[in-house]
Each structure stands twice: as structure tokens, then as C-alpha cells.
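>>> Have a look at this prediction, sequence included:
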Amino acid sequence: MEQKVVKLTDYFFSTYKEEPGNADIPGYALSIRAGLIKKTAAGIYTFMPLGLKVLGKIEKIIREEMDSTGALEILMPALQPADLWIQSGRWQQYGPELFRLKDRNDRQFCLGPTHEEIITNIAHQNIKSYKDMPLNLYQIQVKFRDEIRPRYGILRAREFIMKDAYSFTANEKDLDSIYESMYKCYSNIIERLGLKYFAVEADTGLIGGKYSHEFIILAKNGEDEIVYCPGCSYSANYEMADFRSKEDVSLTEEKDTPDYSEVSTPGITDIKSLSTFLSLPEERIIKTLFLKDCEKNIYAFLVSGHRELNIAKVQKFLGKNLEMADDEVSNLNIGYAGPAGLDSRILIYADNDLKHKSGMAAGANRPGFHLINIDCTRDFKPHAWGDFVYPQKGDICPNCEHELIFEKGIEIGHIFKLGTKYSEKMNAMFLDSDGKLKPVIMGCYGIGVSRILAAVIEQLNDSRGIVWPLSIAPFLVNIIAINIEDDDVKSASDMIYDKLLKSGIEVMYDNRNVRAGVKFKDSDLIGIPIKLIVGKNFPENKTVELELRKDGYKKTLDLDSAIRFIAEYPSGSHF
């Protein structure tokens, strides 16, 4: 049962003045200093009473919004048999991030980072007909991921709490409907938290599928990046962002470019050095990068010298997993590679940014030499043109003429249209209305519960501490008794505590025998929205001081007015 009122002398509670030495972002430092979490080991944390109270409120909001969509809550095991993961193909694909273990009978298991295998097996066992769908099941469960370098506290931990949901439909129309409801559900959750966010199209990654959106909370210390347009509704994950380059007339207006020729460039193997040596801007240099697939086939990707190759876009374009082919291309003159005269067995793909450009330089495919005066439409014919690079500052929105804006953020949610990726592999089939056997169409929808707690602190803090949104603040009001040893102050504070308790208001009562300054600093650090200060003059004038954590506004009121304000906050105006 949720604890609505506490006296700090009876509460397991501690705060810290100093930041922990290993805190790499402000939110993590505040989580430790405010006593919300305690570190057990790298990437493993205990939620203390105050932190668990906030976590419970986040879970409550998530459950309310999920239940309103008609989704049903279940609870699946964290310990999962390897057989199911082998069947889906992810046992080999997932790599060292997957916690693997054996039981006493030498059977293999894993600690689940996600639950697609378990839920698809449930579908295989229980869904037989189109009449059994649509269905959307969710859980709030502990997940595990063996992070190579756990950091940022509970933002990138090895054990974390997630809400994950899985939908099952007989057709794409029903999948679209549930996907839309989950998109709206996640938006509602974040809006109830009062956070600034973007929902952006994203890469499907190891989960797979054909379509997905990420929900990104804006935070200057976030490790994700989004791109959005201030002039229209366009936004995207940095890895998936479409864009248009600003036209550089000097690169596109040259006429009658002479035939390309070879120049000696001894010892020059990087773009910056070549730009200086040839007195050409990096935009005029073609960078040739080699990738390989699982069958060791080699692909050459051509991008402008000032751009970075985006492997996520490349993989989406080709529909296969690729990685850099450094070990396989020792015979391809790395540093001097280029499109003209490249081995015909290597398929060439060129970025759209190179289209129609002339007067370019590139490697000559032999050590110590480069080519100049390359015309990109005349001198090589790529297998295909495409968008293969990351956007940069100064790039233009694909839908209008505004310059794109780049922001850092924290991913807290991700929704996917999985299609039949798992149901086909794991034989989750159903009979349609015509009696034909078909694979179930799936979607999955994850949101990080513990991650939300960390993201809220990262976005909503100031120099004094956490600034909780009202929806998840551990307590609404903190009664601060100045000089608790004074009998009049203590009896007045006790009386106010009882009145607030009877009003159903969540109250923290700081009845510790410590200096007033310590109480004020602790209250600001842990982010209680309202301070109710009981001073030594209360027995005489029957007034208290209220102070709002969010903006520091203060007012002296009689007790009844103060309680009425607290009960109506935040719907009422400032005092």
C-alpha cells in the first residue's frame, strides 16, 4: 500500500552534500545525493524508499494509460530457455550483451533483455483463429543487459525495469490501429509527466521489424540525438533523418570539366591532408569506404569528404547487416581507393550528395596517387544512388526550406511494427476467415520505467536539486518545523500534519532536530513541490509560509488558506 505520509524521524532517508565521484551526468549525481538509489555494483542499483515511491507512481501512470487502450497485463519470467532464442535466431545474433547461464542439468538459459520469444511462444500455444485477435498483452518486468560499460546510473544499467507490450493481429489494418493507440498512449504518459519530448521515426535494430518510432526526452546530457524542423512537424532520430544539403554553387556550376587526371600524393591518406595538399574543400573530395556482409561480399560506398557514412541507413537500404571491411580490403589501397577503375566485383553505392558534382578528387586505386577533375555523373556509374550519410548542421528540412535543428535527448520508449518476423520463425500461426493458415502479425511496444525516472531528473533539475513534476513527486508538501525542540512549534507542526493527513494530501514532515538550513536544502534537493514552513511565531499569529519549489514563489498565509491552496494546487493560481 502506498505510503502517503511520513515523519522523517521514522523514515529510512539520507542525503549527501557531495557528488559521487563516478557521476558522469547531473541526473545520476542527484539520484544518489537525494537518496533515491544506492549503487550495489557497476550497473546494478537498489531503489530506496523515496526512489521506489516515485517508481511506483510512474508505473501507476503507465498502467492507467495501457489499461485505457484495452491492453491486458501479464507477467512473464525473467529467466528464459535458450531453445526459444535459438528458434528465433537471436541466440547467435545478440552477442555478449545477453546474460547466458546454465542450470544444474547443463541446460542453457538467458536473463531476458526483451520478451519476444516468450510471448511468441504463448501466441503459438494459444492463438488458433482470427477470432482470437486482436490482442495486446503487456507486463512490467525486470530486464537484463550485460552492458560493456554501464554508465549514467540507471539510464544505462545492467538490470532495469521496463514495460513491454506485444500485439497480435490477423491483418495489417488491426496492427496499424494498435500501433496508433500505443503511439497515443506513450504520448499521454510523457505529457502527464510534463516533459519536453519528440516521437521520431527510428531504426528497428536487433528487435527487427519494418517500422518504428522512438520517444525521446530532451536532455542536454542525453546520449541520443534527434533532428527536427522548426518550420513544420518533421522530426527524426539522428540515424534515420532525411535532409537536403544546401546547394553549394561552386560544386555544381562548373561546365566542361576536363577529363580526370592522376596526381602524385605521396603519404597522403586522409581527407584533411588531401584537402590541404590539393587546395580543395573537403566537400570536393570523394571518400570511399568498404563494408562487408556475413558472406564476406565487399561493397564500396562513396560519400562526400565532409560527411560521415551512416551504417544504419546503409543496412536499411540493402536489407542486410553490414560492418566495416577493414581486414578484407588490404589489397584495395585504403587511403588511395576511389570509384574510377575499382575492381568490377565490388558493387559501388554513391550518396545522393555527390550527384551532379564535378571537379572532384578521389583515390586512384594505387598507392601515392589521387585523381582530380572527376565528374560524378560522367566518370563512374554506381550500382545505386541513395541517402547513406548523417545530417549536419546547416542541412535543410526534407519537407520545407527551414534549417534543421539538432538536440540531445534520452530514449525512454520505442514502438515497432514487427510484422511476421517472429511468428514465422516460431510457428505462431492462425486460421483466417477463409480457413487458410497464416502467421500472426505482431507489434511490440517498450517503455523504460526506471529509465523514465532518470530522464525526468535529467531534464527537470536546477542548481539546488530535482524539480519533480506533480504527477510523480514522492510527496506534495514538506512540513518544515523551525526549531522542533520548541514545544509550541512542535505541537503546531503536529496539528498541521494531522490536518493535511485528514485532507488526503501526501505529506513529508521534517521533524528532525537539525538546523533549518539543512531542512531547506534537503527539501530542495529531493524536489518536494511545496514547502510549508512553521516558524516560532505560529502560536501567536497562526500563519505559515508556503514556498513553491518550481519557481521559488513565497507567501505567508493563515493555516486554512494554506491548506486550501495545497489541496487545489496546481489548478489554482499563485496564492
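Sure, I can see it.
>>> rest of the way, CA atoms for contacts and neighbours
Fine.
>>> looking at it, H356 is touching C376, isn't it?
Yes - with contact defined as Cα atoms under 8 Å, H356 and C376 form a contacting pair (6.1 Å).
>>> for comparison:
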Amino acid sequence: LHAGAYDRILDRCGLEWYRGEADVGMMGGLGADEYMAPCAAGENEVALSDAGYAANVEVASGDAQPVDGLPGALDAPEPVDTPGTESIVAVSELLGVPAGALIKALPVVTDEGEPVLVVLRGDHRLNEIKLRSALGGGSRPAHPEELGELFGTVAGYIGPVGARARVVADLALRGLHGLVAGANEGDRHLRGVEPGRDFEADYADVRTVEAGDRCPAGGEIRLEPAIEVGNIFKLGTRFTEPLGATYLDEAGSERLIWMGSYGLGPARIAAAAVEQLADEHGIAWPRSIAPFDVELVVLGKDGTDERALAERLYAELADVGLDVLYDDRDAGPGTKFADAELLGAPLRLTVGRRTLEAGEIEAQVRRGREDHSLTLEGAAGAAADLWRSLP
């Protein structure tokens, strides 16, 4: 019900938008949906596919692309000297293997003090929100002095083989072979590592999806920046249970109230409309949320016939229900037209000497800058009809 209302609101606002999965964050509850409007200035990133998948990258999941050039399997891990190579790039270049053939190892300590070694493909990025979900709580990167004490390893050469701590491995590592991992001693790595054979791990989705991955429905994922314009949090009894907030059902039984949290951002919707629809000349407001329906530009000084016609038309436009921005400044046509395009009212009407001579009002639709002519007789009504036809 609520999602349907949000859908209709954003459609009426003229936005391109997606509803996708989101992290519940500190709100908690059973799940969350975000409404995202794609645009280059967006602060969020959305994973989308032509199969209808949409999710904030904070929680998006998908099948990883295969590693191109993965080394062949070995019977057992083999040590290899890698002096001075403490990064994925350095090891990849020295051994001539793709970054995806390396195991990236990230030692963390949970809020409860448990050391955990998180491992994922060398070409993948850790998703801290997913990691929090996998660990059941927060964590922090291990301090340098904790590497030896808690993990039995050294910086730059950390690996899961023989790890002293519990290992949490990303799902994309499962089934791979011929991998390269740190040997837990300085200037040395292991090649030919196989998850499951050479180390045991708890598997979880802890990586950030990448463009080109496959969504759960099989579509190819693409990433787009977007503005979050609304959200729905399905709170369930997250707050009512500790508060003891109940109601009596039709049978007289006491039950916990189910809650939801619903938010729409009017300022964000306006910002998304500006970003999505503006052109090189300025804003092009959708009709439904434009601050003014029409901008009326008069090219004539006080006391002229043009000014008198514009004053009469202004009143008639108001009578047919249009909100009008009236530009009667003492400025040239170029300045007035440029400002009208910058402000972006859906429709511009121009009254000038040529209007009187031709017996027509000049009308220009802001989006697409399409020109129309409206006869003086009934011009206000014709303008209202034209305005109602606009997106």
C-alpha cells in the first residue's frame, strides 16, 4: 500500500526512479526499501540490471565475474619469495598473475574482541555493511601490534593458510584454485592455494558488487550514482516490544503493534528533478512540481499597448488557475529570455509589439524549446490547455 503510494507520487513528480533493497542501519527492523533517482550528482550508488534488479550497493549482491587468466591448480601450496611486495598490485606484477588470482586478507577485531581474518579476491572491495551483517556486529581493523599477537602474521604478507584466527571468506572465493596468498612471514607468499583444501572458512557475501557482475535474476549489473528521495523501514516489533506497546485484537487478545517508518524528501525530489531534466540553458521543471506554471514575459514599457495586453493576460491566466511569474522588468529581450530558460517554468508566454501586429501570443515549451502560437482571443484558455499537455 505504502510502496504503491510512493510509486505514484514519484511518477507524478516526473522523475526517473528505482525502488531497491537497502540496509536497515541503526533503525533496525525486518528490511528497508530506498527510492533512488539516478543522476550524476547523486551521493549514493545503485546496482541495476535489465532483469529488474535494483539495490543500493551497500546491500546489492550478485555473481562475480570469472577471473581471466587464473593459474592452474597445484597439488599443494608452494612458497615463493616476494621481497618488498606488500600490495596486491606489486605481487600481481611480480608473479605475472591477475589481481583476481590473489587473496586479499584483512585482519579485523570484533567489538567483542575476537580476531577475524576476512579474505576476498584481490580485485574485489570489502563491503563494511555486509561485513557487519556477517559478523553480527561491528569490527575494526587490527592494530599493527596485534598482527603478531592475535593473528601470528606480519603486515603485507597476511594469508589464510595456517591462520591463527577464524577466517571469513567471501563467496566469490569458493571453488577457485591456483590462488596466491600471503605466507604469514616476511617477503614470502604461497601460490596454488585452494579454499576448502588449504584452509577452512565461514563463507559470507562481504564484497561490494562490481559493474558486469550478474544479479540474482541473471541480468548484467551496472552501477549508477543516484539521489535517495525516499525510504521505507519495515520495523515490525523492533521498538514496540521493548516499549510494551500493544493493542487488543478483535478477539480481545493483546498483541504487539507493528511499525513502519516512511520518509519522502521534498527537497531531494526537487534536486533530482533539476539534475535529471536540466539542459545547457537551465532548469526544466516537471509541470507537477514547478514553482510557477507559466512565465509571462512582456517586451514593452509602461503605457504601451503591449504592456496593457500583458497586464490583462496576466489576470486572465490567474483566472484559469495558472500560477504566473510575470517578468515586467526594464530589460532587453535577450536577458529576459535567458532568465526564463534558467528558471525553467514549463511554459513561457511572450507579449510584445510583434504580438499585437500578428494577433498572436508567442508560447515556448521549456522542455525541448518547442514554439507555439496562440490567438489573442482566448489566449489564456489555450495556454492552460497547452500547459496541461506538458510532462
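Nice, thanks for sending it over. Since we're looking at a predicted model, the values are computed, not measured.
>>> Between H356 and C376 of the first structure, which has more neighbouring residues?
More crowded of H356 of the first structure and C376, by other Cα atoms under 10 Å: C376, with 21 against 13.
>>> Now check the second structure for the residue matching the more buried one.
Per TM-score structural alignment, the equivalent position to C376 of the first structure in the second structure is P195.
>>> got it, and L501 of the first structure?
Under the alignment (TM-score structural alignment), L501 of the first structure pairs with A318 in the second structure.
>>> Wait, a strand at its match?
No - counting by DSSP: H, G, I helix; E, B strand; the rest coil, A318 of the second structure falls outside a strand, being helix.
>>> Need the counterpart of L274 of the first structure in the second structure.
Here L274 of the first structure is matched to V91 in the second structure, going by TM-score structural alignment.
>>> what's the spacing between its match and A340 of the second structure?
The spacing between V91 of the second structure and A340 of the second structure, counted by Cα to Cα, to the nearest Å, is 58 Å.
>>> re the thing from before, what about the nearest residue to the match of C376 of the first structure once chain neighbours are set aside, neighbour count?
Distances taken as Cα to Cα, 6 or more residues apart in numbering put R174 closest to P195 of the second structure, at 6.4 Å, once the chain neighbours are dropped. R174 of the second structure has 14 neighbours, counted by other Cα under 10 Å.
>>> Tell me how many other residues surround T335 of the second structure.
By the criterion of other Cα under 10 Å, T335 of the second structure has 10 neighbours.
>>> tell me how far whatever helix or strand D174 of the first structure lives in is from the chain's mean position?
In the assignment (DSSP states H and E), D174 of the first structure maps to helix 172-192. How far helix 172-192 of the first structure lies from its chain's middle: 17 Å, per Cα atoms, centre = their mean, to the nearest Å.
>>> what does S212 of the first structure align to in the second structure?
Alignment note (TM-score structural alignment): S212 of the first structure maps to A32 of the second structure.
>>> contacting residues for its match?
Residues near A32 of the second structure by Cα atoms under 8 Å, 6 or more residues apart in numbering: 21-24, 231-234.
>>> Can you tell me the SS state at it?
Under three-state DSSP, A32 of the second structure comes out as strand.
>>> Spatially, what comes nearest to it if we skip its sequence neighbours?
Distance criterion Cα to Cα, 6+ apart; nearest residue to A32 of the second structure, sequence neighbours excluded, is F233 at 4.5 Å.
>>> The one you found is in what secondary structure piece?
Judged by DSSP H and E, F233 of the second structure forms part of strand 222-236.
>>> average gap between the helix or strand that comes right after that strand and the first structure?
Once strand 222-236 of the second structure ends, the next helix or strand along the chain (criterion: DSSP H and E) is helix 240-243. For helix 240-243 of the second structure, the mean deviation from the first structure after alignment is 2.6 Å (mean Cα distance after the TM-score superposition for the first structure).
>>> How many residues are close by the counterpart of R121 of the second structure in the first structure?
In the first structure, the residue matched to R121 of the second structure (TM-score structural alignment) is S304. S304 of the first structure has 23 neighbouring residues, counting by other Cα under 10 Å.
>>> ok, now how distant is S304 of the first structure from K393 of the first structure?
15 Å.
>>> again with S235 of the first structure
S235 of the first structure is 14 Å from K393 of the first structure, by Cα to Cα.
>>> picking that back up, out of the contacts of A32 of the second structure, which is nearest to C13 of the second structure?
Nearest to C13 of the second structure among the contacts of A32 of the second structure: N231, at 16.2 Å, using Cα to Cα.
>>> Tell me who's in contact with the closest one.
Here N231 of the second structure is in contact with 32-35, 262-264 (Cα under 8 Å, 6+ apart).
>>> Which of the residues you listed ranks first by neighbour count?
Y35 (27 neighbours).
>>> That one contacts E228, doesn't it?
Yes - contact criterion Cα under 8 Å: Y35 of the second structure and E228 qualify, at 5.8 Å.
>>> circling back: could the contacts of N231 of the second structure go into a markdown table alongside distance to A379 of the second structure?
Listed next are the contacts of N231 of the second structure as a markdown table, based on distance: Cα to Cα, whole Å:
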| residue | distance to A379 of the second structure |
| --- | --- |
| A32 | 49 |
| D33 | 46 |
| E34 | 44 |
| Y35 | 40 |
| Y262 | 43 |
| G263 | 41 |
| L264 | 38 |
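>>> quick check, nearest of the residues you listed to S253 of the second structure?
Using Cα to Cα, those come closest to S253 of the second structure at Y262, 27.8 Å.
>>> a strand runs through the closest one, doesn't it?
Yes - assessed with three-state DSSP, Y262 of the second structure lies in a strand.
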